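S.K.: Here is the input, now give the coordinates:
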Amino acid sequence: MDDYLNDMALFVEVVKANGFRHAAEAVGIPNSTLSRRISALEKSIGLRLLHRTTRKIELTEAGQLYFERCKRIVDEARLAHEQLGDMLAQPSGTLRVSLPVDFAVTYLAPLIVEFADMYPGISFDFDLTPRRVDLVSEPYDVAIRIGESGSSQLIARTLASLTPYLYASPRYLERAGEPGKPADLERHECLAILKAGTWTLHDGKRTATVPVRGRIALNSVGMIRRLASLDMGIVLLPQQVVADDLASGLLRPVLPSWHGSATPIYAITETRLLPAKTQRFIEFLQARLAR
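M.R.: Got it, this is the predicted structure:
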C-alpha cells in the first residue's frame, strides 16, 4: 500500500480500537507517531475526523462517513493483496525454457518432475536443441546455460557450480590398469569433450595439466558417459551426471583426490522483472543444484 492507503488503514484501526493506545499496540508503532499520522491525514483531506478527549475518541459526522469509505477500501486492498500472494504461491501458465540437451536428460529431468508436482498450474515448453536461443526475439522465459553467462545485455543468475571428477568402468581399469597419478592418464584412453587436448586437475594443493588422448572425441556428455560405462575409457564429468552409473557399479572413481575446474551453471533471462512461474523455477533450481 502507498502512504495514503497506509494512513487510511491506521485510521480504521484507531476507530476499531476506540483509541490510540490499543491501536498503536496492534499495529506496532508508538502512540505519538500514530496520533501524528492521523492528524496529518485530517490535514491532508481538510476534514476533522475525530473528537479527542483524554479518555476516548469520537467520530465526527464526516469521520463516520470517511471511516465507512476507508474500511471498504482497506478491506478490498487487503483481499487483493492476499489474492496476489495466492497467485505467487501457486503460479500458472506455460513456462518456456531452453536447456542444454545432455544436462537436461541426465540430471535435470528428475528435478523437473519434482517442480511440476509442486506447481500443477504450470505447463512446460522445453527446447533441448544445441542452439543458443535468442531470449530477446524468441518467446522463452529462461535459458539454462553451462560454462558461460551469455550476452552482457541479459541477466545471468548463478544456479550452482559443478566440479568434474575422473571415472571409468571396472572392466576398463582391469584391462588398462589403474592410474596412480595424473601423469599416468597420458597412457590411457580419455574420452574428451570437443577434442580437448589437456585436462587440468587439482587436489587442493597442487595443479596438474595432463595431455590426454583417445580414439573418440565428441560433443555429447550423454554419449561420453555411455561409452565410459561400456569400457571405452576414462571420463572427466560432474558426479551429478554419472550418479546412476556409480550407484549401479557401471562406473567408479579414478584418482578420487583429484578433480577438474568447477563449471558454473546460469539461468539467463532478458529482464529482472520475472513472472511468478519463472521466478519459482529459478529459485527451485538454485536450491536443488546447491545441495
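S.K.: Every contact and neighbour count from this point should use C-alpha atoms.
M.R.: OK.
S.K.: Spell out, range by range, the strands that occur in this protein.
M.R.: Ranges of strands in the chain, per DSSP state E, are 50-52, 57-59, 93-98, 122-127, 142-146, 155-162, 164-168, 190-193, 198-202, 207-211, 217-218, 234-238, 252-259, 263-269.
S.K.: Just put the ones you listed in TSV and tack on distance to residue 65.
M.R.: Below are the strands of the chain laid out as TSV (distance: least, CA to CA, whole Å):
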stretch	distance to residue 65
strand 50-52	12
strand 57-59	9
strand 93-98	42
strand 122-127	45
strand 142-146	50
strand 155-162	50
strand 164-168	70
strand 190-193	75
strand 198-202	75
strand 207-211	78
strand 217-218	77
strand 234-238	68
strand 252-259	73
strand 263-269	49
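S.K.: Any idea which of those strands gets closest to residue 107?
M.R.: strand 234-238 (10.2 Å; CA to CA).
S.K.: Which secondary structure elements does that closest one sit against?
M.R.: Using 3 or more CA pairs under 8 Å, 6 or more residues apart in numbering; DSSP states H and E as the contact test, the elements touching strand 234-238 are strand 164-168, strand 190-193, helix 221-229.
S.K.: Would you format the strands of the chain as CSV with mean neighbour count included?
M.R.: Listed next are these as CSV, based on neighbours: other CA atoms under 10 Å:
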stretch, mean neighbour count
strand 50-52, 15
strand 57-59, 16
strand 93-98, 18
strand 122-127, 14
strand 142-146, 22
strand 155-162, 19
strand 164-168, 24
strand 190-193, 24
strand 198-202, 17
strand 207-211, 15
strand 217-218, 14
strand 234-238, 23
strand 252-259, 17
strand 263-269, 21
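S.K.: I have a second one here; can you model it like the first so I can compare?
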Amino acid sequence: MGNVDLNDIRLFVAVVQAGSFSKAADLANIPKSRLSRRISRLEAGLGTALMDRSRRGVLLNEVGEQFYLRAQQMMQAAEAAVNGVQGRLDTPGGLLRISVSTEVGRGFLMLHLAEYMRRYPDVVLEVEINNKKVNMIQDGIDISLRLSLPEDGNVVARKLTDIELGLFAAESYLQRAGCPESPHELHGHTLLNKYDGPEWRFVCRQHCVHIQGSCKLSSNDANLLGQMVSDGIGIALLPCFDNMLRSGGWVRLLPQWRVDTVPLYLVYYKNRGSTPNVASMVDFLLEKSGRR
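M.R.: Model (predicted):
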C-alpha cells in the first residue's frame, strides 16, 4: 500500500464505471491527461497493468477485473462508513441541558417533555429549573427558556408565545374579603406580587389603571404565589397556564380588564443552533407553540 494512493483507486473505479477516460474526466471534473497519469501511477505502484486503452474505451485485463471487484467493495465500504458517521451526527443523541424558570417549567415545558423524549430516545435531558439569571456558557446550558430578551449579541432568541396573565383568587378568599369590581378596589385587598414580573397595569377600552398597592407577600416564584392563592391568602397576577388553573381551583377576577402579555423566548447560542440536539428541541418547542 506504500506505493499506492487510495485516491487513485477511486479514480480507477470511476474510469471503469464511466467506460472511458473522457467521460470519467468530465464526471470527476479533472483534465483527461491528469486522469490518465493517475491511473498509470496506480499501475506502476501495483507493478502491473490493469487495463488496455483503446478508442472504444477501456478494457480490463484479468488482473484488472479482480482488482476492480475488490476496489469497488472498498469504495462501498468507505462510503458506508462515511454515511454512518454523518448519520450519527445528524441524529439527536447525548446530553442536552435546558434552563427554565419555575413557572415556565411547570406551566409549559413539562407538558411536552414526555413527547420529546419518546420522539428522540437517544437524547439525555438535564433540566435546570430556577429563576436566576443564567450564564449559558459558564453554566454549560444549551437552551434557555426565559421571559425577557437576552442582551448577549451572540445568542439567538426565538419567540415561542405570549403568555397571558390574569388576576386570580380562591373562592375562600373572596367569600371572606369580597370580590373586587374594578382595579381601584384592589387597594383594599391582600395582594401577592411577583417582584420580578410585570407591573399591575389594567386596560379596559380607553381606561388604564396602574396598581401600586402594598403587598402581603412578594416572591420571584409564581408557583409559590399560586399556592398562596390556592390557600386563600390573597390575590395574585399570574400566568394563565391551564394546568395551574385546574390544580388551584382559582377564580379569575376582572376578566374584562386586559393585562399586558409576557413574551416567552427560546434562547441558544448561534454556533449551537445547527447541532442535532439543539435543533431538535428548538423545532419541537416551536411546533408545540404553533410557530412552525
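S.K.: hmm, back to that, ok, which of the strands of the first structure comes nearest residue 67 of the first structure?
M.R.: strand 57-59 (8.6 Å).
S.K.: ok, back up a step: could you name the stretch from the strands of the first structure that's closest to residue 115 of the first structure?
M.R.: Closest approach to residue 115 of the first structure among these is made by strand 122-127 (9.4 Å; CA to CA).
S.K.: mind checking how far the closest one is from the chain centre?
M.R.: 16 Å (CA atoms, centre = their mean, to the nearest Å).
S.K.: how much does it deviate in direction from strand 142-146?
M.R.: 50 degrees (axes from the mean of the first three to the mean of the last three CA atoms, to 10 degrees).
S.K.: Could you save the helices and strands packed on strand 234-238 of the first structure as TSV and add columns showing distance to residue 244 of the first structure?
M.R.: Conversion of those to TSV gives the following (distance: least, CA to CA, whole Å):
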stretch	distance to residue 244 of the first structure
strand 164-168	13
strand 190-193	19
helix 221-229	11
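S.K.: between those, which gets nearest to residue 287 of the first structure?
M.R.: Among these, the nearest to residue 287 of the first structure by CA to CA is strand 164-168 (19.9 Å).
S.K.: Mean deviation, the closest one versus the second structure?
M.R.: By mean CA distance after the TM-score superposition for the first structure, the fitted strand 164-168 of the first structure averages 1.9 Å away from its aligned residues in the second structure.
S.K.: re the thing from before, closest to residue 135 of the first structure out of the helices and strands packed on strand 234-238 of the first structure?
M.R.: For those, proximity to residue 135 of the first structure was assessed by CA to CA; helix 221-229 is nearest, at 24.5 Å.
S.K.: on average, how far is that closest one from the matching bit in the second structure?
M.R.: Here helix 221-229 of the first structure is compared with the second structure after superposition; its mean distance to the aligned residues, by mean CA distance after the TM-score superposition for the first structure, is 0.8 Å.
S.K.: List the buried residues in that helix.
M.R.: 221-222, 224-229 (16 or more other CA atoms under 10 Å).
S.K.: which among those gets closest to residue 119 of the first structure?
M.R.: After measuring those against residue 119 of the first structure - CA to CA - the closest member comes out as residue 222, at 28.5 Å.
S.K.: Would you mind confirming that the closest one is in contact with residue 104?
M.R.: No. Assessed by CA atoms under 8 Å, residue 222 of the first structure is found out of contact with residue 104, at 9.9 Å.
S.K.: which helix of the first structure spans the most residues?
M.R.: In the first structure, ranked by residue count with DSSP state H as the criterion, the top helix is helix 61-89.
S.K.: just checking, what packs against that helix?
M.R.: On a contact count with 3+ CA pairs under 8 Å, 6+ apart, helix 61-89 of the first structure meets helix 3-17.
S.K.: So which elements touch the helix it packs on?
M.R.: Right, helix 3-17 of the first structure is packed against helix 20-27, helix 31-45, helix 61-89 by 3+ CA pairs under 8 Å, 6+ apart.
S.K.: Please name every helix or strand in contact with the second one.
M.R.: Contact partners of helix 31-45 of the first structure among helices and strands, from 3+ CA pairs under 8 Å, 6+ apart: helix 3-17, helix 20-27.
S.K.: With mean neighbour count and distance to residue 197 of the first structure as extra columns, can I get those in CSV?
M.R.: CSV is the format used below for these (neighbours: other CA atoms under 10 Å; distance: least, CA to CA, whole Å):
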stretch, mean neighbour count, distance to residue 197 of the first structure
helix 3-17, 18, 63
helix 20-27, 17, 67
